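J.: Sequence first, predicted model second:
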Amino acid sequence: MLGQGAAGIDDCVSDVRRAVVHVRRLAALRGLEKQCLASGGSSAGAHLALLAAMTDPGVAAVVALNPAGLDLLAFPPEVRRSIEQRAGIAAGRAIDYSLIEFVRPGSPPMLIQHGTADEVEPIDHVRRFRDAMVLAGNECTLLEYDHAEHAFHYPGNGRHFDDVIDATVRFLLDRIAAT
């Protein structure tokens, strides 16, 4: 995590990839099959889970809560530069981490839960990402929470916690049942 041992986003991506490999190894030792493994995260963690799943599929599904970085090039240049600086991305290299640039057929099913008033990643970026994923033939479900801001899903941050947990469980159980 940035500020906790990671110098930049590349360190974070490497950590996530190592974690996926480690979890796959542990799952195999315990007799769990790949179709039972899912990943997910919130905000920057959701970005990392999605990036890992889209570039090196190792999980059967991804749950992303208010993901950041879906369409970095849609931000005005000054905002993009600020994001690059805060995330440890080399100047002018936001395209290398903008998830919409990684959309290809064959990504694992994704559930994105996002607030319509998210101040970090605008809902129109999320809708554009979802549409690109579906157009590429991938399953990408977007659940929108009206007037919810970033981090809306945490206990105590509003009325959505139970709905987010219920939707996540249904999504994951449906994926496991389909295998």
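T.: Perfect, thanks for sending it. Numbering: from 1, shown residues only.
J.: contacts and neighbour counts: CA atoms only from here.
T.: Noted.
J.: close enough to count as contact, residue 2 and residue 87?
T.: Yes: Residue 2 is within contact range of residue 87, at 7.4 Å (criterion: C-alpha atoms under 8 Å).
J.: Next up, a structure to set beside the first:
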Amino acid sequence: MTSLKILLTTFLIAFSFTVKGQANFVPDSTLIYKTTAQGNLKMHVFKPSNYKASDQRPVIVFFFGGGWVGGHPKQFYQQARYFADHGFLAISAAYRVRGKHKTTPFESVTDAKSAIRFLRAQADTLGIDPNKIIASGASAGGHIAACTGVIKGFDETDENLDISSIPNAMLLFNPVIDTTEKGYGIEKVGEDRKTELSPNDHVEEGIPPTLIFHGTADQTVPFENVERFTKLMTEAGNTCELIPFEGKGHGFFNGSFFRKQKADTIFNKTMDLSIKFLEKLSIKGVE
């Protein structure tokens, strides 16, 4: 009986921890940031415990991966909660993808730019510092995040273009950074448009400070692509740090909530390095 009680107690503690942990990765609210012909696009918002709409907090917006075809904002719920717990307003945003909306990477990039512009335009009502907006994402989501800081044009024409869609910093996880035959996605953007959305082909001075996490054994997005991007950024006088993860493949950074794995060792490392990188830029969460 004693052994049974111990087992039951252990199970209840584990169950309680799991439920509590997973419940913690539920957005505090959602809001529509854009209306398109294919439907409304939402931001899934995670707020610090002491958040007030009168705050001036840094904000980070994550874009999920999925090859511009699929994916879900849930991929970055755990990261968003981490940043919210560190004093940021944190958002995981939806955007148009081919599987659901019958669109192309070009619309995906436009949506990412709309998301940045929306946050800056609504800074006063959302408690945001408009000069501390961070774009983040993974794979195709990392690509559209990078495009907000690198690629000119592709803005939604009916928006107030006097409000910038360029973020103040970028955190990128195994991002698609070259859409030519040297990288990933040429079949989705088209041979005749292969460089239009290829960040490696548009690096110039003045791009926001960037931190990249990438696995050296990535078979989807070649590690060489981000090495080249880092070199081009540095040569142009921009800040760009590349953190390689030796022997890791695509999607190595995902946390236990999204991948249902046991350990969060890599997740914790990427989050800690992200916070330290932003602190060097004087971007810190509000206590």
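T.: Great, that's in hand. A quick note: this is a predicted structure, and the numbers were derived from the prediction, not measured.
J.: Can you pull the TM-score for these?
T.: Laid over one another, the chains give 0.85 as their TM-score (TM-score structural alignment, normalised by the length of the first structure), with 170 aligned residues with a C-alpha RMSD of 2.1 Å.
J.: Common neighbours of residue 2 and residue 87 of the first structure, please.
T.: Each of 8, 9 lies in contact with both residue 2 of the first structure and residue 87 under the rule C-alpha atoms under 8 Å, 6 or more residues apart in numbering.
J.: Show me what residue 276 of the second structure aligns to in the first structure.
T.: Counting by TM-score structural alignment, residue 276 of the second structure lines up with residue 170 in the first structure.
J.: follow-up on the earlier one: what about residue 2 and residue 87 of the first structure, which has more around it?
T.: When neighbours are counted by other C-alpha atoms under 10 Å, residue 87 comes out ahead of the other of residue 2 of the first structure and residue 87, with 18 against 13.
J.: Contact partners for that one?
T.: Neighbour list for residue 87 of the first structure: 2, 8, 9 [criterion: C-alpha under 8 Å, 6+ apart].
J.: My read is that the last one contacts residue 89, right?
T.: Yes: assessed by C-alpha under 8 Å, residue 9 of the first structure is found in contact with residue 89 at 6.4 Å.
J.: quick one: the strands in the first structure?
T.: Using DSSP state E, the strands of the first structure run over residues 38-42, 61-65, 110-115, 140-145.
J.: which of these is buried the deepest?
T.: Highest mean neighbour count of the strands of the first structure: strand 61-65, a mean of 26 (counted as mean count of other C-alpha atoms under 10 Å).
J.: what's it in contact with?
T.: 37-43, 46-47, 49-50, 53, 108-114, 151, 153, 168, 172, 175.
J.: Any figure for the gap between the aligned partner of residue 169 of the second structure in the first structure and residue 126 of the first structure?
T.: Aligning on TM-score structural alignment places residue 169 of the second structure opposite residue 61 in the first structure. Separation of residue 61 of the first structure from residue 126 of the first structure (C-alpha to C-alpha, to the nearest Å): 18 Å.
J.: Likewise for residue 41 of the first structure?
T.: In terms of C-alpha to C-alpha, residue 41 of the first structure sits 15 Å off from residue 126 of the first structure.
J.: cool, and residue 177 of the first structure?
T.: Counting by C-alpha to C-alpha, the gap from residue 177 of the first structure to residue 126 of the first structure is 27 Å.
J.: So which of those two has more stuff around it?
T.: Counted by other C-alpha under 10 Å, residue 177 of the first structure and residue 126 do not tie: residue 126 has more neighbours, with 25 against 9.
J.: Apart from its chain neighbours, what residue comes closest to the more buried one?
T.: Distance criterion C-alpha to C-alpha, 6 or more residues apart in numbering; nearest residue to residue 126 of the first structure, sequence neighbours excluded, is residue 70 at 6.6 Å.
J.: same deal with residue 117 of the second structure?
T.: Leaving aside its chain neighbours, residue 117 of the second structure sits nearest to residue 165 (4.5 Å; criterion: C-alpha to C-alpha, 6+ apart).
J.: For that neighbour, give me its contacts.
T.: Per C-alpha under 8 Å, 6+ apart, neighbours of residue 165 of the second structure: 113, 114, 115, 116, 117, 120, 148.
J.: Of the residues you listed, which is the nearest to residue 58 of the second structure?
T.: Ranked by distance to residue 58 of the second structure (C-alpha to C-alpha), those are led by residue 120 at 10.9 Å.
J.: do you know how far the aligned residue in the first structure for that closest one is from residue 174 of the first structure?
T.: Correspondence of residue 120 of the second structure to the first structure, assessed by TM-score structural alignment: residue 24. Taking C-alpha to C-alpha as the measure, residue 24 of the first structure falls 20 Å from residue 174 of the first structure.
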